[in-house]
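**Q** this is the structure alone, sequence omitted:
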């Protein structure tokens, strides 16, 4: 199996799991360094969906946005008190990192 095929399968599997998981109550009104937690999720989810729909790399606009949101999560995750919120954000971060890799995928 090629690296790009494995990346696509892993991302699709994590995306399905992520979509079934509710947004944690502890993050609903949380703001970290001026960034709302729900906005991090919205931006990352949009980029991951674009990556999945296009079966491959993001254009530069979305790559920059996604990299910025990965950096935001790097700062945010240590600040989260709730284990469910931490787990949710770690999965979101994992999806973001997978979609940020510049590999083309095949379905």
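**A** Yes, it's here. This is a predicted model, so every value here is computed, not measured. Numbers count the residues shown, from 1 in each chain.

**Q** every contact and neighbour count from this point should use C-alpha atoms.
**A** OK.

**Q** just confirm residue 104 is within a helix.
**A** No. Looking at residue 104 with DSSP: H, G, I helix; E, B strand; the rest coil, it is coil, so not inside a helix.

**Q** excluding residues flanking it in the chain, which one is nearest it?
**A** Nearest residue to residue 104 in three dimensions, chain neighbours excluded: residue 56, at 4.1 Å (CA to CA, 6 or more residues apart in numbering).

**Q** okay but the one you found is in contact with residue 100, surely?
**A** No. Assessed by CA atoms under 8 Å, residue 56 is found out of contact with residue 100, at 9.7 Å.

**Q** next up, the contacts around residue 43.
**A** Residue 43 is in contact with 65-66, 69, counting by CA atoms under 8 Å, 6 or more residues apart in numbering.

**Q** does the residue nearest to residue 104 belong to a helix, a strand or coil?
**A** What three-state DSSP gives for residue 56 is coil.

**Q** can I have the buried ones of the contacts of residue 43 as a PyMOL selection?
**A** A single PyMOL command selects the buried members of the contacts of residue 43 (16 or more other CA atoms under 10 Å):
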select buried, resi 66+69
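
**Q** included below, for side-by-side comparison, is a second structure:
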């Protein structure tokens, strides 16, 4: 299965593209539609890293964070100007969508 068919590989690839994207210093203080873009980026990065490291599995608290970020992106994207590099934020949206759709719930540890 190649990256085009494997959601974990797709998220890993999108994450790598995102990490290689130059950070626009303008984003450091940018709030769009009431959303702090630095916080959004940082939270999704952590969730995506964990999801990929766990082979497509994220616990419910992490999934709640990803769903919140996805909702925030839906508010942010229409408000972005061209100099806000909307393609960067669309990439994050795609990562969040893949995680939400393809998450494998972790098995509960037995006591």
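**A** Nice, I can see it. All of these numbers come straight from a predicted model, not from anything done at the bench.

**Q** related to what we said a few turns ago, which of the contacts of residue 43 of the first structure sits closest to residue 34 of the first structure?
**A** Comparing these against residue 34 of the first structure with CA to CA places residue 69 closest, at 12.8 Å.

**Q** please, which helix or strand holds the closest one?
**A** Residue 69 of the first structure belongs to helix 60-76 when assigned by DSSP states H and E.

**Q** helices or strands up against that helix?
**A** Secondary-structure packing of helix 60-76 of the first structure (3 or more CA pairs under 8 Å, 6 or more residues apart in numbering; DSSP states H and E): helix 37-54, helix 83-100.

**Q** can I get these in CSV including distance to residue 15 of the first structure?
**A** Formatted as CSV, those follow (distance: least, CA to CA, whole Å):
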stretch, distance to residue 15 of the first structure
helix 37-54, 8
helix 83-100, 7
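
**Q** out of these, which gets nearest to residue 4 of the first structure?
**A** Closest to residue 4 of the first structure of these, according to CA to CA: helix 83-100, at 10.3 Å.

**Q** just give me how far the closest one sits from the chain centre.
**A** 5 Å (CA atoms, centre = their mean, to the nearest Å).

**Q** likewise stretch 80-88 of the first structure?
**A** Stretch 80-88 of the first structure has its C-alpha centroid displaced from the chain centroid by 15 Å (CA atoms, centre = their mean).

**Q** next one: stretch 38-45 of the second structure
**A** The answer for stretch 38-45 of the second structure is 8 Å, by CA atoms, centre = their mean.

**Q** could you do stretch 55-68 of the second structure as well?
**A** The chain centroid and the centroid of stretch 55-68 of the second structure are separated by 10 Å under CA atoms, centre = their mean.

**Q** which one is residue 72 of the second structure nearest to, not counting chain neighbours?
**A** Per CA to CA, 6+ apart, closest to residue 72 of the second structure is residue 35, 6.8 Å.

**Q** measure the one you found to residue 12 of the second structure for me?
**A** Per CA to CA, to the nearest Å, residue 35 of the second structure is found 25 Å from residue 12 of the second structure.

**Q** same drill for those two, tell me which one is more crowded.
**A** More crowded of residue 35 of the second structure and residue 12, by other CA atoms under 10 Å: residue 12, with 19 against 15.

**Q** sounds good, over and out.
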